[in-house]
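Visitor: the sequence and its predicted three-dimensional model are supplied below.
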Amino acid sequence: MEHKLQWEKLLCGKRERPSTASNNHRNEFDKDYDRIVYSSSIRRLQDKAQVFPLQENDFTRTRLTHSIEVSALAKSLGMSIGEILRKNKEMDEKQERELASLLQVSGLVHDLGNPPFGHYGEQIIRNWFEKEYKKEESILRNIEGIEKTDFTNFDGNAQTFRILTKLQLLNDHNGANFSYATLATIMKYPWDSFNNKCIEHEGKFGYFSSEKDIVGRIRECTGLESGVRHPATFLLEAADDMAYLCADIEDAVKKRIIPWDKEYKKIKDSLKREEYNTYKEMFRKIDENNMIASNNKIPEEDLISVQNFKISAQGLMIRCVVDEFMSKYDYIMNGKYECNELLDNSKAKLLKKELKRLEKSYCYSNKEVLTLELAGDNVINGLLDRFVNELANCSENPEKNIKERFGKLYQLISENFRHVCLYDYQEKSIKDDFTKTKTYDRLLLITDFISGMTDSYAVKLYKELRGIKLP
């Protein structure tokens, strides 16, 4: 069957600036991986929360360890799907390798834009702008339409796209200069913040208005229409689900938040009752490995048991996701797959439901998590108050007014981010004065800075600006 989407275009290695690297053993997506893995954006993830913020122990996962795990699972999915597609003559050997590499790098970078304090940090930023716009004398009153919804719907996915296309500066103004296929794959929500689909998906969107031009070029190159996901995006999202659901529960067991013996039996009973044949072999393998560990007197029985569960559960989910992708292949390749998530429509959907129940019951409602998120609320709101109130409408050049409060705050912002704010991507020139920038660009500068902070740095800067702690 002829499909609307074609892998030859979907695996487009074109970039904003053509690569000058020699054609060696690496494909274009291996090059993407190599150029980002050493970046400051990746390093910052080691001090950004996955579920449990500001952890002092070295076991609990951060965004960095989560991203590494998603990358590994996504690559596995890519290898499995690629092999089947090659055998079905939908791909050649080169494309088979490229799909795995594409998913590997997409998994690594998929959370780069998440602000401090995890997904709750996104909500704090959205709420701050919503409240500010409702004020009678709001300093944001001249921002309307898509420029307004970029902030009231602020999304880490759109920020990831902005980091990769602009903020991760090296030698020019193309950010990390990623391939179009990788940028298309990380667009989990391929529409802007003013699109009706954004409302349907609870405010989720894939790119800011400031990046709409490059999105148009990506679509032209890959053959993707507005609102249509790259097929690899479905696999990336499945890998993300598999990684965080199992890992968050493992972390909670280690922290003694989840009574694992009791909950494992509950999961086992629930799944065996509903889908016995699907899960029978998984539980047999888990119980067998648990018995081996017990006979060998391996300590921390609950931790060993949940790790055996994680390995078997992820293995089952991978097989189910591959089956779902291939059974709906024609729909996916014609941009007609209505179910957003493969896992939700696969034979492992009940397993995912059980894992989400556990996470909601124990992880998100944990007092430590709630307390630190409330602290994060004060931190992010406090930083937005300071920076937006001083810089959004300032009429004097902060670079020449270092003695003024707004000048001091401006100097605290990363020089790279300030440079991007001053750069005119249409005229390809740099403005010589901050007062010549639009309010929209100034707000982007502030959200670039605050969302790029690690959890620890955000707390540190907030305390310093409040005079609670001196530098």
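Guide: Okay, I see it.

Visitor: from here on, just use CA atoms for contacts and neighbour counts.
Guide: OK.

Visitor: and the strands in the stretch 301-450 of the chain?
Guide: Residue ranges of the strands in the stretch 301-450 of the chain, as given by DSSP state E, counting those that start in this stretch, are 423-424, 429-430.

Visitor: this is the other structure I want to compare:
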Amino acid sequence: MLWSDLLCAERLRDPGYVEARTRSIFVQDHDRIVFSAPFRRLANKTQVHPLYENDHIHHRLIHSVEVGSVGRSLAMHIGDWLIDEGEIGPHEDHSLANVVQAACAAHDIGNPPFGHSGEASIGGWFAERFDADRGLCGALDPVLRPEFTAFEGNAQGFRIVTRLEMYRNAGGMRLSKAVLGAFMKYPATAATRAALPEPLRRSYAGLKKFGLFAGEEALFAEVAQGCGLPQEQSAAGRWWRRHPLVFVVEAADDICYNIVDLEDAYTAGDLPYDVVRDTLNELAGRPNRDTAGYTRSEHIALLRALAIGRAIDACVAAFQAHYPAIMDGSFSGALVDVSDCGASFARIGTLAQERIFTSRRKTELEISGRQVIRNVLDGVLPVFEALAAAGWDETALAGHPAQIARALGLDLRAIATPEAALHGLADFVSGMTDRYALSVSRMLSGT
């Protein structure tokens, strides 16, 4: 892969666009993302703790901003090294940083309410409907069912930025191909991934999950061609090797959520001060700082900042060490895991699984959130069933389905197949904030 291709500034479905002299196209991409409604809704979506009353606990929007900050720092360090190595030209380190920051801003834009438990709830509901094999779910091509039963926020995010937001069905936000390439963690459809040999799915990070719905595969093919991403073709279908900057975006995400989850766990009372202090102190390299006079919260905040800085340095070094494999598409690790901080991050992951993600309040709210999502899906599905019965004529909707569509402001444009209808349903539910989902659930269930 070549950086001259990887930093492709051509807009998706808008090849004639010329960037302004005073603002690069990658900065414009970032602005389009942060001023969008889906990005704004992240302010009321779960990061780890659902519906939390403490204003200092992270939500998805703050997390996305912080990931962008760390990603920009990573990319500037890497870009500076690439200039020294003669891999990119002068000032292109800024292009790298802007691409990564924009991709980081969008990286969680497709996440549903209640975080990963929300993804599982949506997938579980669809699986039950497909088992019943009736109505719209029964009419869907079985090959497409995994798009819904294993509902994936990454694929939903790509759908939002390339189809649903701004220029609907005409390129979406029309972001640059470089930013879209850096965004795509899993460049394969669900059907293609499922048909590939299991050893390959296990061995290549880009096939850990799927990141594309079938309806957006052609859009990503345009992105991949523009960025020069290697395409793999087999009887199972086509998929692509990751853009090198995906590893940088992923590292920024890994650094932020691992470290900040600890700080949030202390703030929420899920972990005691000494456990969080000692864990962050190890990751920060046991700094010899005078913290006399610090409150416990200030001490944790200091260690969090120092730990992030050390992790950035370690991931930059890991990128440099694995650069040839990253550029030929064969690298399959996570920069955090192969860095000098890998062992510390592994211990944080174990601590989170055992004591943060299983906390009582989080578990109780995830149970409630699961039922909220099921109530919403149960209540809204009849609108799309009625639309199908009306020959996909939105104006022919009547009675209770018409009331629901009107009350919720459902977007029923361009829905004319079972696939489009079920994606329309998933678009609505996954786009909800935690609080709006709870409100709609109460309305639909009459409570």
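Guide: Yep, it's here. Remember, it's a predicted structure, so these values are computed and weren't measured experimentally.

Visitor: re the thing from before, of the strands of the stretch 301-450 of structure 1, which stretch is the most buried?
Guide: Stretch with highest mean neighbour count among these: strand 423-424 (a mean of 16; mean count of other C-alpha atoms under 10 Å).

Visitor: aligned to residue 22 of structure 2, what sits in structure 1?
Guide: Under the alignment (TM-score structural alignment), residue 22 of structure 2 maps onto residue 25 of structure 1.

Visitor: residue 303 of structure 1 against residue 252, yeah?
Guide: No - in this structure, residue 303 of structure 1 is not within contact of residue 252 by C-alpha atoms under 8 Å, at 9.8 Å.

Visitor: now the aligned partner of residue 325 of structure 1 in structure 2: closest residue in space, sequence neighbours ignored.
Guide: When structure 2 is aligned by TM-score structural alignment, the residue opposite residue 325 of structure 1 is residue 319. Excluding the flanking residues, the one nearest residue 319 of structure 2 by C-alpha to C-alpha, 6 or more residues apart in numbering is residue 335, at 6.6 Å.

Visitor: in structure 1, what sits opposite that neighbour in the alignment?
Guide: Residue 335 of structure 2 maps onto residue 342 in structure 1, by TM-score structural alignment.

Visitor: contact partners for its match?
Guide: By C-alpha atoms under 8 Å, 6 or more residues apart in numbering, the contact set of residue 342 of structure 1 is 234, 235, 238, 321, 324, 325.

Visitor: out of those, which is nearest to residue 60 of structure 1?
Guide: residue 238 (21.9 Å; C-alpha to C-alpha).

Visitor: list the contacts for the closest one?
Guide: Contacts of residue 238 of structure 1 by C-alpha under 8 Å, 6+ apart are 74, 321, 341, 342, 343.

Visitor: let me know the closest of the residues you listed to residue 143 of structure 1.
Guide: After measuring the contacts of residue 238 of structure 1 against residue 143 of structure 1 - C-alpha to C-alpha - the closest member comes out as residue 341, at 34.2 Å.

Visitor: wouldn't that closest one be in contact with residue 236 here?
Guide: No - look at residue 341 of structure 1 against residue 236 with C-alpha under 8 Å: they stay out of range, at 9.9 Å.
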